[in-house]
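>>> this one's structure only:
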């Protein structure tokens, strides 16, 4: 996916939206202890910021704004991967449950990075 057409952008936006909905479901299923709540808050913030920054990028008035918002989306995706890895490695969620989210964020980041180059 290259994000070179409105159709590709729309499909990618749907993909990120679906990811965000699934992330909210994951967060809702996680433990409610104090440490988990703090990690969950951070994951919610970074994970939902991927789509918000992408939408911001698609509405950019300049190429520089587009690039900056896309870079921010990638940074939030990387931050979300950290929180997901901590959830997995601290055994707050099963590795199999977290695997899809990590893989999806890797793909989303690669698509976003490729869009900056083109």
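The structure has been received and is ready for your questions. Please read these numbers as outputs of a predicted model, since none were measured by experiment.

>>> C-alpha from now on. contacts and neighbour counts both.
Will do.

>>> contact partners of stretch 97-104?
19, 23, 81, 84, 85, 88 (C-alpha atoms under 8 Å, 6 or more residues apart in numbering).

>>> tell me which residues in the host helix or strand of residue 47 are buried?
Using DSSP states H and E, residue 47 falls within helix 34-58. Neighbour counts over helix 34-58 (16 or more other C-alpha atoms under 10 Å) mark 36, 39-40, 42-44, 46-58 as buried.

>>> one more: stretch 80-90?
80, 81, 82, 83, 84, 85, 87, 88.

>>> moving C-terminal from the longest helix belonging to the chain, which element do we reach first?
Assignment by DSSP state H gives helix 63-89 as the longest helix of the chain. Note on helix 63-89: by DSSP H and E, the next helix or strand toward the C-terminus is helix 95-117.

>>> ok, second structure coming up, stack it against the first:
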């Protein structure tokens, strides 16, 4: 996938997570899990931007692995948030699907790069 498209998708994922969080009721659980989701989803976007500045193949793979870990963590926080906000489950569906797609693309990119 084109790097610029992925930069936009990872940034939009972070933005969408932020909008979702703003729509949730204010309570301690949502506050704590939301803070974690903001950090991890933002980290996905920031670290993917760093991928394009990799200085070597191993640096490229290492940066992608960071993106992979942060994306997987973002999915966990989404899963936990939906458990405590079941009435808003439909709001989570598209964001979660996009998060899974991004993760699959990153994992495939790592595998492809390693096989070269």
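Happy to help now that I have it. None of the values given here were measured: they were computed from a predicted structure.

>>> and for the longest helix of the first structure, what span of the second structure is it aligned with?
Counting by TM-score structural alignment, helix 63-89 of the first structure lines up with residues 57-83 of the second structure.

>>> ditto for stretch 102-110 of the first structure
Against the second structure, stretch 102-110 of the first structure falls on residues 96-104 (TM-score structural alignment).

>>> relative to residue 89 of the second structure, how far out is the spatially most central residue of the second structure?
Most central in the second structure under C-alpha atoms, centre = their mean is residue 71, positioned 3.6 Å from the mean C-alpha point. Residue 71 of the second structure is 20 Å from residue 89 of the second structure, where distance means C-alpha to C-alpha, to the nearest Å.

>>> need the buried residues of stretch 80-90 of the first structure in TSV with distance to residue 110 of the first structure, can you?
As requested, the buried residues of stretch 80-90 of the first structure are exported to TSV (distance: C-alpha to C-alpha, whole Å):
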residue	distance to residue 110 of the first structure
80	15
81	13
82	16
83	19
84	18
85	18
87	23
88	22
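
>>> next one: stretch 48-67 of the first structure to chain centre, how far?
13 Å (C-alpha atoms, centre = their mean, to the nearest Å).

>>> revised request: answer the last question for stretch 63-81 of the first structure.
Relative to its chain's centre, stretch 63-81 of the first structure lies at 10 Å (C-alpha atoms, centre = their mean).

>>> give me the contacts around that stretch.
The contact list for stretch 63-81 of the first structure (C-alpha under 8 Å, 6+ apart) reads 42-43, 46-47, 49-54, 56-60, 102, 105-106, 108-109, 112-113, 116.

>>> do stretch 15-23 of the second structure as well
Applying C-alpha under 8 Å, 6+ apart, the contact partners of stretch 15-23 of the second structure are 30, 34, 37, 38, 41, 91, 92, 95.

>>> just tell me what residue 14 of the first structure corresponds to in the second structure.
Checking TM-score structural alignment: residue 14 of the first structure goes with residue 8.

>>> its match is in what secondary structure piece?
Using DSSP H and E, residue 8 of the second structure falls in helix 3-23.

>>> so which strand or helix has residue 55 of the second structure?
With DSSP H and E as criterion, residue 55 of the second structure is part of no helix or strand.

>>> give me the number of residues near it?
Residue neighbour count, defined by other C-alpha atoms under 10 Å, stands at 9 for residue 55 of the second structure.

>>> residue 117 of the first structure too?
For residue 117 of the first structure, the neighbour count with other C-alpha under 10 Å is 8.

>>> where's it relative to residue 58 of the first structure, distance?
15 Å.
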